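>>> Give me the fold of what follows.
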Amino acid sequence: MVTMRDVSRAAGVSSATVSRVLTGSAEVDPATRQRVLDAVRQLDYRPNLVARGLRRQVSQVLALVVTDIENPFYTAVCRGVEDAARLKGYSVILCNADRDIDKEREYLRVVADQNASGVVISPASAQNTDIGALVARGIPVVAVDMPLEQAAGSVLVDNRAAAAMATRHLLAGGARRIACITGPSDNATASDRLDGYMRALHEAGRPVDPELAIYSNYRESGGYEATNRLMDLADRPDALLVTNNRMIVGTLRALQSRGVSIPDDVNVVSFDELPWALELHPHLSMVRQPGYLIGQKAAELLIERLASPTTPQHIVMEAELIAKDGRARTPSSAI
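Prediction:
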């Protein structure tokens, strides 16, 4: 069995340094920390945290792994998880994966080794996120934002219906050429939103122009680059559906740099709120997801699963469209 001494030899550091890296109990030079983590990964070292007394003895602990803590949507999800968990006597530890599969994998390994009671996760990728180690140890997982195989449940938004609703709103406003800036192609949520956009165009008898559908990176830089590509087209769009609130920041920056006016030159609908969005003049229309309720329900599902294992439950919630006039619309009430 691989020991901490083996890791310290491989990394060229003391056992005390290895312990500090693994427990986070003190500051460690970043380069040294990386050498230790590399040695842990290469040797497949599994610290016995229970035997070392690091396993919590009284508090019940849930882990929350989010893909982008800077996104206000995930901040709301976090608050919902925490509030629901605390009502049931659980504490929550937060891990931010930064849409990085390797970082996510590292956090999931730590969660498994610490024997957390359960995990709520917004996966970095529907295809590449691996919760097999958690499932093998009997640690239930509830997914939010996108589904995961092997999960004990999920709480999602009907992304296709939400994107279709936003697209219909733009069509009703007279848009002739609507573009969609969505997330990475391997992201199920991004693909669903693109599907909803195309479905609404098909229903309206409008052609789907491949030039107007752009996969990006769910960050400001992606929104900026994608918007500039669209504005460089000979027949540029007169409306944009931007399916993530961090990308909309880049979109607005690109439009401003080009002197493009909203909504006179191009109409825009974004996904998810930003704290300052309603202060813009003119206001942006936006699709609002119930982030807090998603987190709250995910924690409740997970805790129910811990109390009494049942068939996986999958809950789908509706988003709403907040139009420029301030009125909220759901898919069933949208034009």
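>>> When you work out contacts or count neighbours from here on, use the C-alpha atoms and nothing else.
Fine.
>>> what about the strands in the stretch 201-335 of the chain?
Along the stretch 201-335 of the chain, counting by DSSP state E, counting those that start in this stretch, strands occupy 213-215, 239-242, 267-271, 285-288, 313-317, 320-322, 328-329.
>>> here's the other one to compare against:
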Amino acid sequence: MVTIDDVAKRAGLSKSTVSRVINDYPHVSIKKKEKVFEAMKELGYVPNSSARSLRNKKTQMIAVLVPRIMNPFFGQLAESMEIQAAKHGYQLLICQTMYSKETELKHLELLKMRQVDGMILTSIENEWDVVKEYLSYGPMILCNEFEEEATIPTVKFDQIHGGYVATKHLIRQGHKKIAYCTGGQKSNVGQHRRRGFNLALQEYHLSFDERYGFYDAFSIEDGIRIFKHIHQMPDPPTAVFTGSDEVAAGIITGAKEYGVSVPEALAVIGFDNQVITKLMDPKISTVEQPIPFLAKRAVEVMVDRISHKGNDQEVYEYPLELIIRESTVSPIRAVE
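Model (predicted):
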């Protein structure tokens, strides 16, 4: 039988420190807690007596899993959630997954060990069958990202509509050769945006050239890389739909470096309506995601679930709005 002494030895900490972590004593560093939880997981140690005592104890802490806090969308989402959580008497623990399945599972252990009262997932790296095993340890909700098979509340935007209105705007500006950029093909958020993109093309009887598909695009640097690729193409697209304002800013930055005019030679549309859209020259057309609203609703749903209120499978979906600026409107093209 695995004992607390075994856990202490594996973690390289004292028995008293392990005991304080298990019993949720304050003033224990996050690093030490992580070592203890990792050792417990590796050894399969479950402190039954402490788990019983902690089961009905509230930590007033909510964990929020984000893939990358440096992404302006997730940074603003986390900050907005923290403000809302404080109004309900909760603190937020921000956990970065860095798009890693292993790291995501490590953070899910916080729920299992009763270190948080609930967990908000803004992305999912593992399959739902893996994630749902943690539901027995506490409430979870999805925010932004969604999963068709999920049996937990979901708070999200209508990404199909967002992809549709952005693409339709480019088409009505006279573009027929439109590139598509996304952060990944696995995300349901990305897949729904692509569905909206395709719907707009179909409505105007246009086909998509797979040469214009760009994936794993998350940052300004990725946008610059994508522009350089487009610039070298013998038959380049005349417009680009991007999955983030960062990528759109990178494409415009690359275009400036090579003396390519935006939007006259290449129209660019972003997604999110971050501050950077108004700082770029030209200012970036984008699809606005009202992040504070999304954060407020997600925290409200999470607090309800902690109090055993609400429907486990409720889906809250909200519309998106197209913001038209200089990066897509050219005087030499057709105007809506």
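>>> Overlay the chains and give the TM-score.
For this chain pair, the superposition-based TM-score is 0.82 by TM-score structural alignment, normalised by the length of the first structure; 323 aligned residues with a Cα RMSD of 3.4 Å.
>>> from what I can see T253 of the second structure touches D222, true?
No - contact criterion Cα atoms under 8 Å: T253 of the second structure and D222 do not qualify, at 11.0 Å.
>>> The residue nearest to G223 of the first structure when sequence neighbours are not counted: how many residues sit nearby?
Leaving aside its chain neighbours, G223 of the first structure sits nearest to M247 (4.1 Å; criterion: Cα to Cα, 6 or more residues apart in numbering). Neighbours of M247 of the first structure under the rule other Cα atoms under 10 Å: 28.
>>> what sits against whatever residue of the second structure lines up with M247 of the first structure?
Matched across to the second structure, M247 of the first structure falls on V247, judged by TM-score structural alignment. Taking Cα atoms under 8 Å, 6 or more residues apart in numbering as the criterion, V247 of the second structure is in contact with A217, F218, S219, I220, E221, D222, G223, I224, G270.
>>> repeat that for 7 Å
Residues near V247 of the second structure by Cα atoms under 7 Å, 6 or more residues apart in numbering: A217, F218, S219, I220, D222, G223.
>>> Tally up the residues packed near the third one, please.
By that I understand S219 of the second structure. By other Cα under 10 Å, 20 other residues sit near S219 of the second structure.
>>> re the thing from before, kindly provide the distance from the residue nearest to G223 of the first structure to R41 of the first structure.
Counting by Cα to Cα, to the nearest Å, the separation of M247 of the first structure from R41 of the first structure is 34 Å.
>>> can you check A307 of the first structure too?
A307 of the first structure sits 34 Å away from R41 of the first structure, going by Cα to Cα.
>>> The two: which is more packed in?
Taking neighbours as other Cα under 10 Å, A307 of the first structure and R41 compare with R41 leading, 13 against 9.
>>> dump the residue contacts of that one.
With contact set as Cα under 7 Å, 6+ apart, R41 of the first structure has no partners.
>>> Tell me where the stretch 51-200 of the second structure has helices.
Secondary structure of the stretch 51-200 of the second structure (DSSP state H, counting those that start in this stretch): helices at 72-87, 101-112, 128-131, 159-172, 188-203.
>>> Could you say which of those helices is packed most deeply?
helix 159-172 (a mean of 23; mean count of other Cα atoms under 10 Å).
>>> Can you check what angle separates that one from helix 188-203?
40 degrees (axes from the mean of the first three to the mean of the last three Cα atoms, to 10 degrees).
>>> quick check, distance from helix 159-172 of the second structure to the centre of its chain.
The chain centroid and the centroid of helix 159-172 of the second structure are separated by 21 Å under Cα atoms, centre = their mean, to the nearest Å.
>>> cool, stretch 131-143 of the first structure as well?
Here stretch 131-143 of the first structure shows a centroid-to-chain-centroid distance of 19 Å under the convention Cα atoms, centre = their mean.
>>> which non-adjacent residue is nearest K176 of the second structure?
Nearest non-adjacent residue to K176 of the second structure, counting by Cα to Cα, 6+ apart: L206, 6.9 Å away.
>>> Counting neighbours, what do you get for that neighbour?
Neighbours of L206 of the second structure (other Cα under 10 Å): 15.
>>> M70 of the second structure: neighbour count?
A count of nearby residues for M70 of the second structure, using other Cα under 10 Å, gives 12.
>>> Let me see the contact set for the counterpart of R193 of the second structure in the first structure.
When the first structure is aligned by TM-score structural alignment, the residue opposite R193 of the second structure is R193. R193 of the first structure is in contact with N159, R160, A163, counting by Cα under 7 Å, 6+ apart.
>>> Straight-line length of stretch 147-157 of the second structure, end to end?
One end of stretch 147-157 of the second structure to the other measures 13 Å (Cα to Cα).
>>> re earlier: next one: the residue nearest to G223 of the first structure from G12 of the first structure, what distance?
As defined by Cα to Cα, M247 of the first structure lies at a distance of 43 Å from G12 of the first structure.
>>> same deal with P47 of the first structure?
Note on P47 of the first structure: its distance to G12 of the first structure, by Cα to Cα, is 18 Å.
>>> Same check on A234 of the first structure?
A234 of the first structure sits 59 Å away from G12 of the first structure, going by Cα to Cα.
>>> So for those two, which sits in the more crowded spot?
Neighbour count, other Cα under 10 Å: between A234 of the first structure and G12, G12 has more, with 15 against 7.
>>> how close does the match of R193 of the second structure get to R9 of the first structure?
Relative to R9 of the first structure, R193 of the first structure is positioned 49 Å away (Cα to Cα).
>>> Then V40 of the first structure?
On the measure of Cα to Cα, V40 of the first structure and R9 of the first structure end up 11 Å apart.
>>> How about V81 of the first structure?
Taken as Cα to Cα, the span from V81 of the first structure to R9 of the first structure is 41 Å.
>>> now do G183 of the first structure
Separation of G183 of the first structure from R9 of the first structure (Cα to Cα) stands at 43 Å.
>>> same thing with I214 of the first structure?
From I214 of the first structure across to R9 of the first structure, the span is 48 Å (Cα to Cα).
>>> Compare neighbour counts for these two and give me the winner.
The residue with more neighbours, out of I214 of the first structure and R9, is I214; 21 against 14, by other Cα under 10 Å.
>>> Could you count how many residues lie near the residue nearest to Y99 of the second structure when sequence neighbours are not counted?
Leaving aside its sequence neighbours, Y99 of the second structure sits nearest to P67 (Cα to Cα, 6+ apart; 5.3 Å). The number of residues packed around P67 of the second structure, counting by other Cα under 10 Å, is 20.
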